[in-house]
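A.B. asks: Sharing a sequence plus its predicted fold:
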Amino acid sequence: MTAEISFKEVKKHKSKKSLWMVIHNDVYDVTKFLEEHPGGEDTLLENAGKDASQAFEDVGHSEDARELLKKYKIGTLPAADKRKDIPLNCNTLKWALLALAGAIVIGIVLKKTMT
């Protein structure tokens, strides 16, 4: 079972000694990842104790990065603290656009073959 951690508690952890952040309503302790982060520790420190969902998605993290993130998950926000306006995962958006493009191509092909 995943622990519920309030956003108020997350806000207390914003230093190099204890760095927590929220991504898509899940809470992560990335203190041990500071030195390993490819973007440097400043990026993580800027988002320490905050909801970093938008910053995480803006960078366009790979599937490997998303998989690695699971290692640092320590809990989830309680229902009262959860955001409903979380940005779309970039990969979800890419697949949606690809499906739309495919539908358009199929429509054009069908129209040309029917006439």
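C.D. replies: Received it, and whenever you're ready, just let me know what you need.
A.B. asks: CA only for contacts and neighbour counts going forward, please
C.D. replies: Fine.
A.B. asks: Any chance you could list what contacts the helix or strand encompassing residue 112?
C.D. replies: Using DSSP states H and E, residue 112 sits within helix 90-114. Helix 90-114 has contacts (Cα atoms under 8 Å, 6 or more residues apart in numbering) with 57, 60.
A.B. asks: Am I right that residue 75 falls within a helix?
C.D. replies: No. Using DSSP: H, G, I helix; E, B strand; the rest coil, the secondary structure at residue 75 is strand, not a helix.
A.B. asks: Skipping adjacent residues, who's closest to it in space?
C.D. replies: Of all residues not flanking residue 75 in the chain, residue 3 sits nearest, at 4.6 Å (Cα to Cα, 6 or more residues apart in numbering).
A.B. asks: One more to weigh against that first structure:
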Amino acid sequence: MTVDAVKIYKMEEVKKHNILKGANKSVWTVIHDKVYDITQFLDEHPGGEEILLENAGTNASESFEDVGHSSDAREMLSEYYIGDIHEDDTFGSADLGPKSWGTGQVQTQESSWITSYLIPMSLALGCAFIYRYVFG
């Protein structure tokens, strides 16, 4: 049983892979200290190739997270993974997972039940008592 060794790249080598013209087109980027060869993905990227080209040869972790990529997009990264960035060049960023477009807070079932049922029912009950004693 053999284990494939992970290829390690220096940032200087990644920077060289921002060749955009001719037969030698090569676009690499770094996301969360992992190196990706995204050359073949340029034409397929839903946001257009321009954003990928802007991040060619750079650490694109922040840009990747700012957009709020889905879990499917994060899984697709594995198709383009070619290695890790050298420990001297790491950025220390962590994959935060897909962005939650809600309030930014994790909502539990209990708080959801309270806001969905308990508060409206309490307001209705309070209105019923007020109506009964004021108009009754």
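C.D. replies: Done, it's in. All figures in this text were calculated on a predicted structure; none of them were measured in a lab.
A.B. asks: care to give me the TM-score?
C.D. replies: The TM-score (TM-score structural alignment, normalised by the length of the first structure) is 0.78; 102 aligned residues with a Cα RMSD of 2.2 Å.
A.B. asks: Could you find the counterpart of the residue nearest to residue 75 of the first structure in the second structure?
C.D. replies: Under the alignment by TM-score structural alignment, residue 3 of the first structure pairs with residue 7 in the second structure.
A.B. asks: didn't its match look like it was pressed against residue 36?
C.D. replies: No. Using Cα atoms under 8 Å, residue 7 of the second structure makes no contact with residue 36, being 11.4 Å away.
A.B. asks: tell me, what's touching these two both at once?
C.D. replies: 82, 83.
A.B. asks: Residue 73 of the second structure maps to what in the first structure?
C.D. replies: If you follow residue 73 of the second structure across to the first structure using TM-score structural alignment, you land on residue 65.
A.B. asks: Surely that match is in a helix?
C.D. replies: Yes. Counting by three-state DSSP, residue 65 of the first structure is found in a helix.
A.B. asks: Just give me the neighbour total for it.
C.D. replies: 11 (other Cα atoms under 10 Å).
A.B. asks: measure it to residue 83 of the first structure for me?
C.D. replies: Distance, residue 65 of the first structure to residue 83 of the first structure, using Cα to Cα, to the nearest Å: 22 Å.
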